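*Asks:* For reference, the sequence and a predicted model appear below.
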Amino acid sequence: MSKEVSGSLLLAWQVKGKHCLVIGSGDVALSRINHLIRANAKITVITGGGHIHEDIVKLHEEGVIYNLVKRNYESRDLKMYEKTSIELDGIEKLINPSHYEEIRQVVEHEVFANVCCCIDDYELSERIYYQCKFLRLPVNIADKPPLCDFYFGSMFNQDNLQIMISTNGKSPRLSKLIKDNIARQFEGIDLNKAVENLGLIRSCLRSNIVIDDDLISIDTRMNWIKQLTDYFSLKEWSHFNLTDENCRKIISYFPEFPPKDYQEFEKIISN
């Protein structure tokens, strides 16, 4: 009998500009808030009646936290921003361009994208979990893996580049150790610059090379950028300062390739 795999679906979750709720105001709540800040979420914090971490107060004073509610959690908090009531009866009528703006308003400005509960009260935490499930809200109950729709792993961040290490809630400390090991391997390399350079070339290729959007043409473009990416090391890609003009010179070779020699490649983009 094969061993059952216990893993999660690791995704990049877009919550930019969307409401996210954090319940609690201690160290764990602060760590959740910091994750959400990096994702540019619109953060609401229900502090509870105890001590509020001074960094949370400071983040609110700086305008980074959208709303700091200094009281105990109430069930109605899960719908605190909801105004629009869209009925799902006859959904085939709802999926119509005339309804798109109303739906976008609800998703981006009224409904919580996720809920993070970071309190010591297990009974209340469990109640919050099932309230979220009833409302179909994704929820994370801190330190209770069975009551989590998603986990917060250890993150290695360099702006455009994010690497997440997750043990599916089993060993957060091990996740951190692995993350620190990855960080040491990339010391002295501006990975964000490498991402920007390759992203600019890819965008330029898609914008300026007009060929059909059939599967063969798409595959040709993908293989071209893949081979070009493999030309140089991460450190070498991080040394370029590419502009739109540089990129046009590079993609002018398509479907052939520019010189693979690093110094020859540099000459092309500097001339």
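*Replies:* That came in fine, so what should we check first? Numbers count the residues shown, from 1 in each chain.

*Asks:* alpha carbons only for contacts and neighbour counts from here, please
*Replies:* Fine.

*Asks:* so who does Ser75 touch?
*Replies:* Residues in contact with Ser75 (Cα atoms under 8 Å, 6 or more residues apart in numbering) are 128, 131.

*Asks:* OK, contacts around Pro255?
*Replies:* With contact taken as Cα under 8 Å, 6+ apart, Pro255 is in contact with 220, 224.

*Asks:* Confirm that Ile163 sits in a strand.
*Replies:* Yes: secondary structure of Ile163 (DSSP: H, G, I helix; E, B strand; the rest coil): part of a strand.

*Asks:* Please report the number of neighbouring residues for it.
*Replies:* By other Cα atoms under 10 Å, the residues close to Ile163 number 13.

*Asks:* same thing with Thr44?
*Replies:* The number of residues near Thr44, taken as other Cα under 10 Å, comes to 21.

*Asks:* That one and Tyr73: what is the separation?
*Replies:* 12 Å (Cα to Cα, to the nearest Å).

*Asks:* got it, and Leu21?
*Replies:* For Leu21 relative to Tyr73 (Cα to Cα), the value is 11 Å.

*Asks:* Ok, Asn181 next?
*Replies:* Separation of Asn181 from Tyr73 (Cα to Cα): 39 Å.

*Asks:* of these two, who's got more company?
*Replies:* Taking neighbours as other Cα under 10 Å, Asn181 and Tyr73 compare with Tyr73 leading, 18 against 11.

*Asks:* A further structure is provided below for comparison with the first:
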Amino acid sequence: MSNAFPEIQGGGSLLLAWQIKNKRVAAGRILSVLNADAKVTVISPRAGLNEEVAYRISSGAVDYHDRKFSPEDLEGVDMVLTAVDDPAASTAIWKLCKQRKIAANIADVPPECDFYFGSVHRDGPLQIMVSTNGNGPKLASIVRKQIAADLPIGIGAAIERVGGLRRKLRKLAPEIEEGPKRMRWMSRVCESWSLEDLTDMEEEDMERLLGFYESNQVPRLQDLRQKDFADFEFDGSFGWV
């Protein structure tokens, strides 16, 4: 019986896509959290800012306080990221976060991190993170680049099209009891169509394809686009799945 289940491999991290849109973040790693639509507050004397952080401040992308950290800065904060060249100060901030149950990442101090930043590849809605659990950040970057190089061209655009189709389908069949059928039908579309087809799918194609949801059929894209497609009667040989 035990052979039917995967073997437990300890020592890993739970990799999550953390939704922090509109969450308040006290941040030292600017771009990662801004890409996730977080509300970022930077607290640092101006002399301690690097070029990118100074740019984000001047462009109005983040809120900024030109001073050292104060415990009151944790009020209303959902996440804390530190990049302080003072181990004692970093630990003090971490302890305050623990007391207030705020998730924190203390730069270069793994024991004082509730989460880590992996090496991330981004293509539109597609995000792939590689983590070595702190063993080799540079190697994580190398692995991430290799994975990205092997991905099909246009995969991000294909995902965007599938997302658009799913949203249309939810409007067409919004009932809760339709959930299992929606998922099965969308799975068939993704498995039956090539990535090139999904990338090439247009609004008109989506509308015509949705016309076959009720009958639980998935015609091929090239068949769907035939001008006289509506005149065909399904005889089992038309490329439907």
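*Replies:* Looks like it arrived, so ask away. Please read these numbers as outputs of a predicted model, since none were measured by experiment.

*Asks:* what's the TM-score here?
*Replies:* The TM-score (TM-score structural alignment, normalised by the length of structure 2) is 0.83; 222 aligned residues with a Cα RMSD of 2.3 Å.

*Asks:* ok, back up a step: now for Leu21 and Tyr73 of structure 1: what residues contact both?
*Replies:* Common contact partners of Leu21 of structure 1 and Tyr73 (Cα under 8 Å, 6+ apart): Ile46.

*Asks:* Pretty sure Phe115 of structure 2 sits against Asn105.
*Replies:* Yes: in this structure, Phe115 of structure 2 is within contact of Asn105 by Cα atoms under 8 Å, at 6.1 Å.

*Asks:* These two - which one has more neighbours?
*Replies:* Taking other Cα under 10 Å, Phe115 of structure 2 and Asn105 do not tie; Asn105 has more neighbours (25 against 16).

*Asks:* which one in structure 1 is aligned with that one?
*Replies:* Matched across to structure 1, Asn105 of structure 2 falls on Asn140, judged by TM-score structural alignment.

*Asks:* so its match sits in a strand?
*Replies:* Yes: per three-state DSSP, Asn140 of structure 1 lies within a strand segment.

*Asks:* Quick one: residues contacting the closest residue to it other than its chain neighbours.
*Replies:* Distance criterion Cα to Cα, 6 or more residues apart in numbering; nearest residue to Asn140 of structure 1, sequence neighbours excluded, is Cys148 at 4.4 Å. Contact analysis of Cys148 of structure 1 by Cα under 8 Å, 6+ apart lists 139-142.

*Asks:* try 10 Å this time
*Replies:* The contact partners of Cys148 of structure 1, by Cα atoms under 10 Å, 6 or more residues apart in numbering, come to 116-117, 129, 138-142, 168-169.

*Asks:* picking up where we left off before, identify the contacts common to Phe115 and Asn105 of structure 2.
*Replies:* Jointly contacting Phe115 of structure 2 and Asn105 under the rule Cα under 10 Å, 6+ apart are Leu81.

*Asks:* What about the aligned partner of Met206 of structure 2 in structure 1, how many residues nearby?
*Replies:* By TM-score structural alignment, Met206 of structure 2 lines up with Cys247 in structure 1. Using other Cα under 10 Å, Cys247 of structure 1 has 19 neighbouring residues.

*Asks:* so which helix or strand takes in Cys247 of structure 1?
*Replies:* In this assignment (DSSP states H and E), Cys247 of structure 1 forms part of helix 244-251.

*Asks:* could you pull out the strands for the stretch 51-200 of structure 1?
*Replies:* Here the stretch 51-200 of structure 1 has its strands, by DSSP state E, counting those that start in this stretch, at 67-69, 114-117, 139-141, 154-158, 161-165.

*Asks:* As JSON lines, the ones you listed with distance to Asp190 of structure 1 would be great.
*Replies:* Formatted as JSON lines, these follow (distance: least, Cα to Cα, whole Å):
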{"stretch": "strand 67-69", "distance to Asp190 of structure 1": "35"}
{"stretch": "strand 114-117", "distance to Asp190 of structure 1": "32"}
{"stretch": "strand 139-141", "distance to Asp190 of structure 1": "33"}
{"stretch": "strand 154-158", "distance to Asp190 of structure 1": "8"}
{"stretch": "strand 161-165", "distance to Asp190 of structure 1": "10"}
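
*Asks:* Out of those strands, which is closest to Val28 of structure 1?
*Replies:* Val28 of structure 1 sits nearest to strand 114-117 of all the strands of the stretch 51-200 of structure 1, at 9.3 Å, using Cα to Cα.

*Asks:* Touching that closest one from outside, list them.
*Replies:* So strand 114-117 of structure 1 is contacted by 15, 18-25, 28-29, 32-33, 44-46, 78, 124-126, 128-129, 132, 136-143, 148-150 (Cα under 10 Å, 6+ apart).

*Asks:* All set now, cheers.
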